[in-house]
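Visitor: Need a 3D model of the sequence below.
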Amino acid sequence: MKNVREVATDLLLKIDRSQAYSNLLLNQAIQKNNLSGKDAALLTEIVYGTIQRKNTLDHYLKTFIKKPLNKLEDWVLVLLRLSVYQMVYLDRVPDHAIINEAVVIAKKRGHKGISGLVNGVLRNVQRKGVPSVGSIADHRLQLAIECSHPEWLVGRWIDQFGEERTREMCTVNNTPPSVTARVNRLKHSVEVAIERLKNESVEAEPSKLAPDGIRILSGNLPKSNVYESGALTIQDESSMLVGYALDPQPDDRVLDACAAPGGKTTHLAERMGNQGEITAIDIHEHKVKLIEEQVERLGLTNIETIAMDTRKAAKLFKEETFDRVLLDAPCTGFGVIRRKPDIKWGKQSEDIERIQKVQEELLEAVSRVLKVGGLLVYSTCTIEAEENNSQIERFLDRHPEFEWDGSFSSRMPASVKPYILGTKDELQILPQYFNSDGFYIACLRKTSKKGGDETC
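Guide: Take a look at the predicted model:
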């Protein structure tokens, strides 16, 4: 059986080659290798940490390796990265144990020359220590290396948010996310849910961001009876804010577009008291099944699911069918880097332009099926202005029948009101604000039929 560091080497190599999401492959690896407890925790820490700190680790390694790093065999570079990550950022395992195990793995996978290289590089790191990044003259490059983010992305963020907020964001992105959950108010209050979890050795506290949320301090939430009974849904606190923004009423007909995996869908249903009607659509059939599993676990009955492309919504539904529409649009995901650190290495600036076009098409489609007087909420889990505020401003320029809602702030929790952007009904949460996901929400009202026929 492979040990944890061998599994980590294989896993990181697979992530690099396939550009697959690390969280999915990590869960599969833990199950396949029957890891639990400390071993599962160590594997998770090594894999996420090595991905998060990739270009910082490469900066360190360049000092000790004469040839360009891309001339090394892929697995050798991965092994060196994860070993240096442990030596620099973890303190529970002695350096000599890390080095010895790396050499053993190198001997098994390669030849004597490679094991000698690995041994020599790591012993030099142990003896000399890693180089400082302070000597890097370009301040954007220095920040990118120090906080381990792509230079092009750091540059974009500095232009949008300034250097100080960018540094704060990059720093938070390298910290482990909290486990948070939403309480199903149809079953329990927040206080009762916390008390019942305590009886199962799960410690939790109320969310400071979302009134329906709790933050887990210790314990195994998914294995608790409280969770399994449908009283809780694992969801980030920022994501919960969408439910307050849309504020669906018990007799509303609601469209949840791009709804999978169903966290927001089920929150809307709970807030509607399991009344009214929610149509949840997603393009992927297997993801629609995830929504259905959540609906069944939570005991909800007012949700209909459909596997379809949201861009074809106007063909399936008549114009002005829905009282409220939620479009949680596909995006670059730069707000969830803490949960999926490989996102920052797998994206390029061209991806922002590509996803903008998809978002635009989705907005056009759902705007047609919203009733006059109805509410449209647009949300993303990114912090990119081009996908957020700029996208909505362009939509409003094209659609005079829509305007900013006007009452958005009154529906939102007090914790986020300072971050609502000026007189506009939009909210941009950066990860450092609440140690939650980066998230954007815009709230628009349809005031007339397209073309300017006033009806209200």
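Visitor: hey, let's count contacts and neighbours off CA atoms from now on
Guide: Will do.
Visitor: Helices along the stretch 201-350 of the chain, start to end?
Guide: 225-226, 237-246, 263-271, 285-298, 313-316, 343-346, 349-368 (DSSP state H, counting those that start in this stretch).
Visitor: Asp16 is nearest to which of those?
Guide: The closest of those to Asp16 is helix 343-346. By Cα to Cα, the value is 9.0 Å.
Visitor: Buried ones in that closest one, by neighbour count?
Guide: Of all the residues in helix 343-346, those buried under the rule 16 or more other Cα atoms under 10 Å are 343-345.
Visitor: Any chance of CSV for the residues you listed, columns distance to Arg185?
Guide: Output for the buried residues of helix 343-346, formatted as CSV (distance: Cα to Cα, whole Å):
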residue, distance to Arg185
Ile343, 34
Lys344, 36
Trp345, 39
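Visitor: can you tell which of the helices of the stretch 201-350 of the chain is closest to Ser115?
Guide: When those are compared by Cα to Cα, helix 343-346 sits nearest Ser115, at 28.0 Å.
Visitor: which residues make contact with the closest one from outside it?
Guide: By Cα atoms under 8 Å, 6 or more residues apart in numbering, the surrounding residues in contact with helix 343-346 are 19, 21, 149-150, 332-334, 337.
Visitor: Try it again at 7 Å.
Guide: Contacting residues not belonging to helix 343-346 are listed as 19, 149-150, 337 [Cα atoms under 7 Å, 6 or more residues apart in numbering].
Visitor: Drop the exposed ones from those and show what's left.
Guide: Buried subset of these (neighbour count, 16+ other Cα under 10 Å): 149-150, 337.
Visitor: Pick the one among those closest to Glu293.
Guide: Once Cα to Cα is applied, the member of the buried ones among the contacts of helix 343-346 that ends up nearest Glu293 is Ile337, at 26.3 Å.
Visitor: can you tell me how far the residue of the chain positioned farthest from its centre sits from Gln31?
Guide: Note on the chain: the largest C-alpha distance from the chain mean falls to Lys112, namely 41.8 Å (Cα atoms, centre = their mean). Applying Cα to Cα, to the nearest Å, the value for Lys112 to Gln31 is 32 Å.
Visitor: this one as well, want them side by side:
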Amino acid sequence: MKNVREAAAIVISHLIQQQGSLSTLLSDQFETIPERDKALLQQLCYGTARDYYRLYALAGQFLKQPCDQTDTDVLALVLLGLYQLRDMRIPAHAAISETVSAISALGKPWAKGLINAILRRYQREGADIEKTLALNDASYQFNHPTWMIEKLRHNWPEHWQSLLQNNDVKGPLCLRINALRSSMDQWDAQAQAHSIAYQSGRFSEQAIYLEEATDVHLIPGFDEGLLSIQDEAAQLASPLLKLAPGQRVLDACAAPGGKLCHLLESEAGLSDVIALELNEGRIDRIYQNLERLDLQTRCQVLQADASSLDWWDGQLFDRILLDTPCSGTGVIRRNPDIKILRQNENILHLAKLQLDILENLWQVLKVDGVLVYATCSVFPQENERIIERFCKLHSDAHHDPIEAEWGIERPYGRQLFPQTAGHDGFFYARLIKKA
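Guide: From the prediction side, this is the model:
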């Protein structure tokens, strides 16, 4: 079995090299360490990823030259060591010695002296160095890549700083009550019986925020399908569709299935529900959610590309939910590796893909049908500008303004920003197809 810091260094090193996501890399390393170390591994990796740009700026003050691609594991251990000294309750001597010893397991004993010297120097000089960086280094101050800071500053001059700050705060655990089988009153009775402190959502009738995160399997009713994990912003999709009995509904890009399950819970009388997902591995997540909620017989899941029509049977849809692939910049606080993995040039590629999928699915929507376009992005290039461009290209596309208390009204759609104790960042727009 591996040392937990060795495993953490492998995860962070792969992130630096753009080789996999945090969740996938962690899942792989969980198999290599003792059960007792899994929580520590998760804390080390998520914490280091969340503070990556601040830690990287600090490391740059101690390294004479940047580590090359063959030594990203050395850099990873430096970052992990700095994170432990700054943010964890592990005694400093233990954090340093355990981090230094991990480099031998990675086959680079020559770096022991380097890592030890950096971490001990941080102990002596770290406070003064951080004060200087806070005044002179934007990536340290805002803890994001420079391109993202500048893009947010340009797009949201009144909101960019709070956006960056909220990205670095852990999101609360939000649940959705299964309206088919439970209610807010029933949940409240369960919560009181088990002394669970919670707050009701502001914008979704089924949303509840637990004041203290916990293993969901310990929450009464979760394993029985009375509750699901879903952010409150994501719960807004189903009401926007204006579902009614007899409708044929398409959920494009459906994984992991939260919105699919919610719309099935919201309207029991839908005539036909099709869910598309391109990634075979993510389809398993959809089935897991459907089966836990006993909804697997009420929809058909297809492995298919939403930008093509190879899967289509020729029957038009009354409603389409397009939760399109995006940069994920509205959910950075839950997926801090986005700050490391995402690049500025990705946005242009994603915007093209988003428009292509929207163009394709518009063909399978009935006249007077509704399409809801959604992303978990805060960049207008992926959101309102896509809808604006699409409406200008299609005379039968009518933008239906969303009247709501949530988010910020835009010329096209509504934008939500992540809130410290509330919902994630999201964008919604609703289109109606006219003859």
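Visitor: tm score of chain vs chain?
Guide: Once superposed, chain against chain, the TM-score is 0.91 (TM-score structural alignment, normalised by the length of structure 2); 432 aligned residues with a Cα RMSD of 2.4 Å.
Visitor: Please flag which of the contacts of helix 343-346 of structure 1 sit within strands.
Guide: Under the assignment DSSP state E, the contacts of helix 343-346 of structure 1 contribute nothing to strands.
Visitor: Max pairwise distance over those residues: which two?
Guide: Spatially, the most separated pair among the contacts of helix 343-346 of structure 1 is Gln19 and His149, at 16.7 Å (Cα to Cα).
Visitor: Mean distance of the strand ranked longest in structure 1 to its aligned residues in structure 2, please.
Guide: Selection of the longest strand in structure 1 by residue count, based on DSSP E, yields strand 370-380. Per the superposition on structure 2, strand 370-380 of structure 1 and its aligned residues are separated by 0.8 Å on average (mean Cα distance after the TM-score superposition for structure 1).
Visitor: which residues in structure 2 does that strand align to?
Guide: Under TM-score structural alignment, the match for strand 370-380 of structure 1 in structure 2 covers residues 365-375.
Visitor: could you pull out the helices for the stretch 351-456 of structure 1?
Guide: So, for the stretch 351-456 of structure 1 - with DSSP H, counting those that start in this stretch - the helices run 389-398, 408-411, 431-434.
Visitor: The longest one maps to which residues in structure 2?
Guide: I take that to be helix 389-398 of structure 1. Under TM-score structural alignment, the match for helix 389-398 of structure 1 in structure 2 covers residues 384-393.
Visitor: Only the buried residues of that stretch, if you could.
Guide: Neighbour counts using 16+ other Cα under 10 Å place 384-387, 390-391 of stretch 384-393 of structure 2 among the buried residues.
Visitor: can you check stretch 62-69 of structure 1 too?
Guide: Applying a neighbour-count criterion of 16+ other Cα under 10 Å, the buried positions in stretch 62-69 of structure 1 are Phe64.
Visitor: And stretch 225-244 of structure 2, by the same measure?
Guide: Judged by neighbour count (16+ other Cα under 10 Å), stretch 225-244 of structure 2 contains these buried residues: 225-228, 230-238, 240-241, 243.
Visitor: for stretch 21-40 of structure 2, same thing?
Guide: Applying a neighbour-count criterion of 16+ other Cα under 10 Å, the buried positions in stretch 21-40 of structure 2 are 21-22, 25-26, 29-30, 33, 38.
Visitor: Mind picking the two most distant members of those residues?
Guide: Maximum pairwise distance in the buried residues of stretch 21-40 of structure 2, criterion Cα to Cα, is 18.9 Å, between Ser21 and Ile33.
Visitor: what's the matching range in structure 1 for stretch 322-334 of structure 2?
Guide: Across structure 1, the stretch matching stretch 322-334 of structure 2 (TM-score structural alignment) is residues 327-339.
Visitor: just to revisit the earlier point, what is the mean deviation of the match of helix 389-398 of structure 1 from its aligned residues in structure 1?
Guide: Aligned to structure 1 and superposed, stretch 384-393 of structure 2 gives a mean residue distance of 0.3 Å (mean Cα distance after the TM-score superposition for structure 1).
Visitor: After alignment, which residue of structure 1 pairs with Asn116 of structure 2?
Guide: Taking TM-score structural alignment for the superposition, Asn116 of structure 2 sits opposite Asn119 in structure 1.
Visitor: swap in Ser101 of structure 2?
Guide: For Ser101 of structure 2, the equivalent position in structure 1 is taken to be Val104, counting by TM-score structural alignment.
Visitor: Kindly provide the distance from its match to Ile114 of structure 1.
Guide: Val104 of structure 1 sits at a distance of 11 Å from Ile114 of structure 1 (criterion: Cα to Cα).
Visitor: And for Leu35 of structure 1?
Guide: Here the criterion is Cα to Cα. By it, Leu35 of structure 1 lies 29 Å from Ile114 of structure 1.
Visitor: residue closest to the middle of structure 2?
Guide: If you average the C-alpha coordinates of structure 2 and look for the closest C-alpha using Cα atoms, centre = their mean, you land on Val331, 3.9 Å from that point.
Visitor: residue contacts, it?
Guide: 376, 424-425.
Visitor: related to what we said a few turns ago, the buried residues of stretch 384-393 of structure 2 into CSV, with extra columns for distance to Gly269 of structure 2?
Guide: Converted to CSV, the buried residues of stretch 384-393 of structure 2 look like this (distance: Cα to Cα, whole Å):
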residue, distance to Gly269 of structure 2
Glu384, 32
Arg385, 35
Ile386, 32
Ile387, 30
Phe390, 31
Cys391, 31
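Visitor: Please report how far the alignment partner in structure 1 of Leu350 of structure 2 lies from Thr332 of structure 1.
Guide: Counting by TM-score structural alignment, Leu350 of structure 2 lines up with Ile355 in structure 1. In this structure, Ile355 of structure 1 and Thr332 of structure 1 are separated by 7 Å, where distance is defined by Cα to Cα.
Visitor: All set, thanks.
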